[in-house]
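[1] My questions concern the predicted model and sequence given below.
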Amino acid sequence: MNQKSAVVIGASGGIGAAVADILRSSPEYKTVIRLSRSGDSPVPLDLTAEDSIRAAAEWLTNNQIAPSLVFVATGLLHNENNGPEKSLRQLDPDWLMDNYQVNAIGPALIAKYFLPLMNRKETIRFAALSARVGSISDNRLGGWYGYRASKAALNMMIRNLSIEWSRKNDKSVIVALHPGTVDTALSQPFQNNVPAAKLFDSDRAARQLISVLGALKPADSGKIFAWDGTEIKP
């Protein structure tokens, strides 16, 4: 078997760590690189700093690592001072910018520096965590302005990337993935109304996402898929 390399961005988080662990145990991947701001990252990667992203890509190049899979397992929904907005009066420009920086701009910059490292003659997979609430057509409740809008922006970035990169590698699969509600710090404040059967632990969520991603074809590139393999309309 032609063993491959994978890179997981945000590998210190719940989903990212589980994805990296599962890939590492797979015979398909000889090398799995875990990148994050801390933890066991061989080079620190700060999603909000382009220089940091560029330096991480250079580290991969210097170590002759051409990944077949790049998985961006990052996201921002709340922090110690801010949460998802419930109404217009809660809109704050700095918090909106933070959402866009982490949820849309960061993954786009990962693609800017990491896609060129990937083999252009074989099937490659580039995935970023999105969310069903980023679907404009599915939005019936409103609220969560920054998170919804930034994930919608990510979905458009993925679509753009898929179109451009198909011209360089027609075997590329570039998608956004919705993991469902996962029992991590990101969703912890919002789990009260989630049925037990729909609250996934990190390992189960990661296995579901890897399974969905592995089954996708180049014709699926540019789309958004949920944890169960169903397509989510933009």
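    On my side now, so go ahead.
[2] switch to C-alpha atoms for all contacts and neighbour counts from now on
    OK.
[3] Give me the helices and strands touching the lengthiest helix in the chain, please.
    Ranked by residue count under DSSP state H, the longest helix found in the chain is helix 145-166. Here helix 145-166 touches helix 93-100, helix 106-114, strand 172-178, going by 3 or more Cα pairs under 8 Å, 6 or more residues apart in numbering; DSSP states H and E.
[4] make it 7 Å
    Under the contact definition 3 or more Cα pairs under 7 Å, 6 or more residues apart in numbering; DSSP states H and E, helix 145-166 sits against helix 93-100, strand 172-178.
[5] deepest of those, which one?
    strand 172-178 (a mean of 27; mean count of other Cα atoms under 10 Å).
[6] following that strand, which helix or strand shows up next?
    Using DSSP states H and E, the next helix or strand after strand 172-178 towards the C-terminus is strand 181-182.
[7] And the next helix or strand past that next one?
    Per DSSP H and E, strand 181-182 leads on to strand 199-200 as the next helix or strand towards the C-terminus.
[8] which SSE is the spatially most central residue of the chain in?
    By Cα atoms, centre = their mean, the chain has its centre lying nearest to residue 128, at 2.3 Å. For residue 128, the host element (DSSP H and E) is strand 124-129.
[9] picking up where we left off before, can you give the contact residues for the longest helix of the chain?
    77, 84-85, 96, 99-100, 103-104, 108, 130-131, 133-135, 172, 174-176, 221-223 (Cα atoms under 7 Å, 6 or more residues apart in numbering).
[10] That helix vs helix 93-100, what angle?
    40 degrees (axes from the mean of the first three to the mean of the last three Cα atoms, to 10 degrees).
[11] next, the one to line up against it:
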Amino acid sequence: MSTLTRALVIGSSGGIGESLVQQLTLSGRYSQVFAVSRSLPTFPVDGVKYQIMESQHEEAIAEFCQKTAHPLEPFSLVVCCIGCLHGRFENGVQVSPEKRLEDINAAQLQYYFHINTVLPALWLKHLEPLVRGTIAANLVFLSARVGSINDNTLGGWYGYRASKSALNMVLKTAQIELQRRAKNVCIVSYHPGTVDTKLSAPFQANVKPEKLFTAAFTAKQLLSQLDNFSASHGPYFVDWEGKTIAW
């Protein structure tokens, strides 16, 4: 029987998600790569199992995880790339990082928390059957250094900071529970750095060229760290260099 495991990328239509799907497929480490997103990529990768679904509905998340889980075909890696920083969204909410207290408004805060905290938490709730077992498995969630309470020295960006901090708390709390019931699972909160994608595009002006990464680079950096993670020492909050970030 093959010792290869399966991998899943959630939010695979973004820059980092697409790069992860490509590199996971080329790595040869996985018997099957799954990719979940709201739409198909422009250039689908051969052999990848794409699932078009709306993560806004918990029922769809639960159904996907139930159908995909198999005791003889474990997942050793799940990466959740869901997140938002700015833009106008389908419900008419205009989201942009706040520069001062006067910029805070309820609709924007609610959207930040819904996308950056609630949706990843719902996926986390239903992912356990995919990864629980005897083979070491990593659950990786894209977070951000600005979600560190201890590392906050600049202020601003209230909604984004707070929603990523809340995500980190969800992940840290879940690791405690999984150490009792899914001891093979390690949770990782990953800061990819400033990546040249639509998410960071309006905020790149003051970023040094050597600190603006391609999506392919940050995906490669994440995958190179996977063997360093251990469920018994999780959760981890690390950056693209593998350096620990204070919670």
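    Happy to help now that I have it. For clarity, every value in this text was computed on a predicted model and none was experimentally measured.
[12] For residue 52 of the first structure, which of the helices and strands packed on helix 145-166 of the first structure is the nearest?
    Residue 52 of the first structure lies closest to helix 93-100 among these, at 17.1 Å (Cα to Cα).
[13] could you dump the helices and strands packed on helix 145-166 of the first structure to TSV with distance to residue 7 of the first structure?
    TSV is the format used below for those (distance: least, Cα to Cα, whole Å):
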stretch	distance to residue 7 of the first structure
helix 93-100	23
strand 172-178	14
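[14] Of the ones you listed, give the one that comes closest to residue 140 of the first structure.
    strand 172-178 (17.7 Å).
[15] Report the mean deviation for that closest one after fitting onto the second structure.
    With mean Cα distance after the TM-score superposition for the first structure, strand 172-178 of the first structure departs from the second structure by a mean of 0.8 Å once superposed.
[16] Which residue range of the second structure does that strand align onto?
    Aligned using TM-score structural alignment, strand 172-178 of the first structure spans residues 185-191 in the second structure.
[17] What does residue 6 of the second structure correspond to in the first structure?
    The pairwise alignment with the first structure assigns residue 6 of the second structure to residue 5, based on TM-score structural alignment.
[18] distance from whichever strand or helix holds its match to the second structure after superposition?
    Using DSSP H and E, residue 5 of the first structure falls within strand 4-9. Mean deviation of strand 4-9 of the first structure relative to the second structure after superposition (mean Cα distance after the TM-score superposition for the first structure): 0.4 Å.
[19] Just list what that strand packs against, helices and strands only.
    Strand 4-9 of the first structure packs on helix 14-24, strand 29-35, strand 69-72, going by 3+ Cα pairs under 7 Å, 6+ apart.
[20] on that earlier part again, contacts for the strand holding residue 128 of the first structure?
    68-74, 107, 118, 171-178.
[21] dump the residue contacts of residue 241 of the second structure.
    residue 221.
[22] A helix includes it, no?
    No: read with DSSP: H, G, I helix; E, B strand; the rest coil, residue 241 of the second structure is coil and lies in no helix.
[23] From residue 158 of the second structure, how far out is it?
    26 Å (Cα to Cα, to the nearest Å).
[24] same check, this time on residue 218 of the second structure
    Note on residue 218 of the second structure: its distance to residue 158 of the second structure, by Cα to Cα, is 25 Å.
[25] Of the two, which one has the most company?
    Each of residue 218 of the second structure and residue 158 has its neighbours counted (other Cα atoms under 10 Å); residue 218 has more, 22 against 19.
[26] Please pull up the equivalent of that one in the first structure.
    Residue 218 of the second structure maps onto residue 205 in the first structure, by TM-score structural alignment.
[27] Could you do residue 142 of the second structure as well?
    Here residue 142 of the second structure is matched to residue 129 in the first structure, going by TM-score structural alignment.
[28] How about residue 228 of the second structure?
    The pairwise alignment with the first structure assigns residue 228 of the second structure to residue 215, based on TM-score structural alignment.
[29] now the most far-flung residue of the first structure relative to its centre: how far from residue 145 of the first structure?
    When each C-alpha in the first structure is compared with the mean C-alpha position (Cα atoms, centre = their mean), residue 89 comes out farthest, at 29.7 Å. Distance, residue 89 of the first structure to residue 145 of the first structure, using Cα to Cα: 11 Å.
[30] Same question for residue 185 of the first structure.
    For residue 185 of the first structure, the distance to residue 145 of the first structure - Cα to Cα - is 20 Å.
[31] Same check on residue 37 of the first structure?
    Applying Cα to Cα to residue 37 of the first structure and residue 145 of the first structure gives a distance of 27 Å.
[32] hang on, residue 137 of the first structure packs against residue 234?
    Yes: using Cα atoms under 7 Å as the test, residue 137 of the first structure is close enough to residue 234 to be in contact (6.2 Å).
[33] If you count surrounding residues, which of those two has more?
    Between residue 137 of the first structure and residue 234, counting by other Cα under 10 Å, residue 234 is the more crowded of the two (16 against 10).
[34] how many neighbours does the closest residue to residue 128 of the first structure other than its chain neighbours have?
    Distances taken as Cα to Cα, 6 or more residues apart in numbering place residue 72 nearest to residue 128 of the first structure, at 4.5 Å, with adjacent residues excluded. Neighbourhood size, residue 72 of the first structure [other Cα under 10 Å]: 25.
[35] residue contacts, residue 72 of the first structure?
    Residue 72 of the first structure neighbours (Cα under 7 Å, 6+ apart): 8-10, 107, 127-129.
[36] counterpart of it in the second structure?
    Checking TM-score structural alignment: residue 72 of the first structure goes with residue 80.
[37] Many thanks, we can stop here.
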